[in-house]
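> The amino acid sequence is not available; the structure is as follows:
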């Protein structure tokens, strides 16, 4: 198999590191700036793309993803310039997926048609909640009416769109979540992402939670909310193809599937990560995290790569398991063998596999290793046991 025909795809990730405000639950590399010289950013993206294009000739790009931060704050012209550069450097798949993350404020929503004209063909809206009190708690800059208006606009502008919701919020009951999720489903088309609220290290919520400013639903309530979510989405024809992501068949996020299937992708912009297979070596790349320092490094050396390290075989097996077991489809044994250069039976500890299988958390079927529904619900614990 040639890299150009790799069924896992080949993605380009572009990180826009700026937001209007920092959400208290967010641990992403996002920053608030009063002034942004967008022309400098546009030029720097082009330089870093050129650097990585020289390392990966002959590949076919199956997806481009503008993430952040809040990339819908950028000028659509910047997105257009980046897309055109990708098309110059690599072949583009006929059905290339080009996604932009967007917030549903009225100002950003008004720009969606401009992004569509720039070449974006899929938008991902950060709705997060349809309750104004909870939106304020989550630090969002929109209200539920703006959210609904943005969903309407996305549906009328793009053939494909998705949106995120966060559940297991303080005080949320199954009855409240059922009502909110039912309303959200009236706007869902072919994809939706649903995340349980978690407390991430280094966030404002970490400090507030430690002070006792709010309480999350207990584990039993979280499990009930999760099971309700799976049931409602399944009944709506949006089965979970990944732990938190639901889609109609054929409408899965192609870019995220490249990650979860352990395919190759280029990461551009501050703090962006990449995974690249070059001459049989798997490289883990990471760009400098601080926006201003990233700009300086790109200006002086054409890229701001802070890390470009070989991923050893054992780490490749671990990464493949950590990503692929998130998927309902699991991981083909042949994928382990390709990464490890040895038979599947020698890739993972057979005693651990047996214990997890007997416990109902893992199964091997049709040449694939898969986490069961129970296993995906406890994936961190499963991976800890599987990989030691």
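Ah, there it is. A quick note: this is a predicted structure, and the numbers were derived from the prediction, not measured.

> From here on, just use CA atoms for contacts and neighbour counts.
Noted.

> got the buried residues for the longest strand seen in the chain?
For the chain, the strand with the greatest residue count under DSSP state E is strand 91-102. With burial defined by 16 or more other CA atoms under 10 Å, the residues of strand 91-102 counted as buried are 92, 96-102.

> Packing partners of whichever helix or strand comes after it?
Counting by DSSP states H and E, the next helix or strand C-terminal to strand 91-102 is helix 106-109. Counting contacts by 3 or more CA pairs under 8 Å, 6 or more residues apart in numbering; DSSP states H and E, helix 106-109 is packed against helix 144-157.

> What are the buried residues along the helix it packs on?
144, 146-148, 150-151, 153-155, 157.

> among the residues you listed, which two are most distant?
Of all pairs drawn from these, the greatest distance, 19.8 Å, lies between 144 and 157 (CA to CA).

> which element follows the strand or helix carrying residue 206 toward the C-terminus?
If you go by DSSP H and E, residue 206 is part of helix 204-211. Tracing the chain C-terminally past helix 204-211 and defining elements by DSSP H and E, one meets helix 219-235 next.

> ok, second structure coming up, stack it against the first:
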């Protein structure tokens, strides 16, 4: 009876009608059940103080040696979204009972970036008030870009090198063709644990990206590094691509990309991934893929990039042979554009409009996909009369 009397003033905590009689803290036998799960689970109270970290979560976060785990959640997980829009904040602000697969990055106790899909289940008491939450952490390694996605020994070595450079706090010079350098820079950025929204392409000034939180600024060309670095905001990393190495800034890592011949066995996979990167949801036929592989081997990736840009604009859901050059220059898209009064302006308008629409009219994302600044994109849209339909 003494035990029952001691527990009679407990406040039950509820989720979807299930009551957890937890007493003065989140404890009890059900927490021992969590320790038997293979998935990483953490439990927070209403002040976001950690109340339980199961064994799988301790292993994931690097707390296997008996280090104490406590305090506010963000001090343990050190997530990139903790200060702005963490998964739990998103759940509470949207009023959702559950937020599933919120993609974010936490950090282990030794500083390793942990790419995760986080499911958050807010808990409510009997009065419907927020009283805590359960987070389920599922590892989700970022995918490499098209240039490093192959399975050959050379491609796997590229992935390892990208992961190694992602963990270093230094600027980087990448030597190679334009599309390869950009893709490698974005891959390193992702591997470093930062979201795509913090990857920017140099547009001539630091006016476009917000200084905080810091991210990666990418530029291509000889002599551009000093221009980008001159007024760099604190914490930003600079990655510069160039066709040949003729200057080497102090303190920068150099990565000379291998010739494309070394990745010949990976070209079909690379181009397929490139199509998905440029136009999510679109595919490419086997015949068109074979044609582009031959083009890459003969003319390089810059020619493939130009061809894909026009082919994807012309194709509805799949790139086929009819969307590729027939005799080196004729395509269906060009034939259509030649019927307009100003083919070049018509092409620019078509590409800009489609990219902006694919990005859901998110200007920063669209500008990055196009390789221009947000200000330049806005000016071009104004000149071409591109407006969002009501």
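The structure has been received and is ready for your questions. None of these values were measured; they are calculated from a predicted model.

> What value does the TM-score take for this pair?
Put the two chains on top of each other and the TM-score (TM-score structural alignment, normalised by the length of the first structure) is 0.26; 168 aligned residues with a CA RMSD of 7.1 Å.

> Redo the buried residues of helix 144-157 of the first structure as TSV? Include distance to residue 133 of the first structure.
Compiled in TSV, these are given as follows (distance: CA to CA, whole Å):
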residue	distance to residue 133 of the first structure
144	10
146	14
147	14
148	16
150	19
151	20
153	24
154	24
155	26
157	29
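
> which among those gets closest to residue 219 of the first structure?
Of all these, residue 219 of the first structure sits closest to residue 144, with 27.8 Å by CA to CA.

> The closest one reaches residue 128, doesn't it?
No: using CA atoms under 8 Å, residue 144 of the first structure is not in contact with residue 128, being 9.6 Å away.

> can you list residues touching both of these two?
When contacts are counted by CA atoms under 8 Å, 6 or more residues apart in numbering, residue 144 of the first structure and residue 128 have residue 135 as shared neighbours.

> how about the strands in the stretch 51-200 of the first structure?
Assigned by DSSP state E, counting those that start in this stretch, the stretch 51-200 of the first structure shows strands spanning 60-68, 91-102, 122-128, 160-167, 191-196.

> Quick one: closest of those to residue 340 of the first structure.
Here strand 60-68 is closest among those (CA to CA), at 24.2 Å.

> The closest one - contacts with which helices or strands?
Against strand 60-68 of the first structure (3+ CA pairs under 8 Å, 6+ apart) you get strand 10-16, strand 91-102, helix 254-260.

> In JSON lines, list those along with distance to residue 235 of the first structure.
Below are these laid out as JSON lines (distance: least, CA to CA, whole Å):
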{"stretch": "strand 10-16", "distance to residue 235 of the first structure": "32"}
{"stretch": "strand 91-102", "distance to residue 235 of the first structure": "27"}
{"stretch": "helix 254-260", "distance to residue 235 of the first structure": "23"}
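
> Can you say which of the ones you listed is nearest to residue 184 of the first structure?
Among these, strand 91-102 comes nearest to residue 184 of the first structure, with 17.2 Å by CA to CA.

> Hmm, residue 219 of the second structure is touching residue 237, no?
No: with contacts counted by CA under 8 Å, residue 219 of the second structure stays clear of residue 237, the gap being 11.3 Å.

> When those two are compared, which one has more neighbours?
Shown here are residue 219 of the second structure and residue 237; by other CA atoms under 10 Å, residue 219 has more neighbours (25 against 19).

> Going by residue numbers, what spans are helices in the stretch 201-350 of the second structure?
225-229, 267-278, 286-299, 301-314, 332-337, 343-358 (DSSP state H, counting those that start in this stretch).

> Of those helices, which is nearest residue 57 of the second structure?
Residue 57 of the second structure lies closest to helix 267-278 among the helices of the stretch 201-350 of the second structure, at 32.1 Å (CA to CA).

> How many neighbouring residues does residue 184 of the second structure have?
25.

> can you tell me how far it sits from residue 228 of the second structure?
19 Å (CA to CA, to the nearest Å).

> quick one: terminal-to-terminal distance for stretch 33-51 of the second structure?
15 Å.

> check contacts around residue 133 of the second structure.
Neighbours of residue 133 of the second structure in contact, by CA under 8 Å, 6+ apart: 43-46, 48, 88, 120-123.

> Now render these as a markdown table, adding secondary structure.
A markdown table is the format used below for those (DSSP: H, G, I helix; E, B strand; the rest coil):
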| residue | secondary structure |
| --- | --- |
| 43 | strand |
| 44 | strand |
| 45 | strand |
| 46 | coil |
| 48 | coil |
| 88 | helix |
| 120 | strand |
| 121 | strand |
| 122 | strand |
| 123 | strand |
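
> If we only consider those, which is nearest to residue 378 of the second structure?
Residue 378 of the second structure has its nearest neighbour among the contacts of residue 133 of the second structure in residue 88, at 34.2 Å by CA to CA.

> The nearest residue to that closest one once chain neighbours are set aside: neighbouring residues, count only.
Spatial nearest neighbour of residue 88 of the second structure, excluding adjacent residues (CA to CA, 6 or more residues apart in numbering): residue 120 at 6.2 Å. Residues within reach of residue 120 of the second structure, counting by other CA under 10 Å, total 27.
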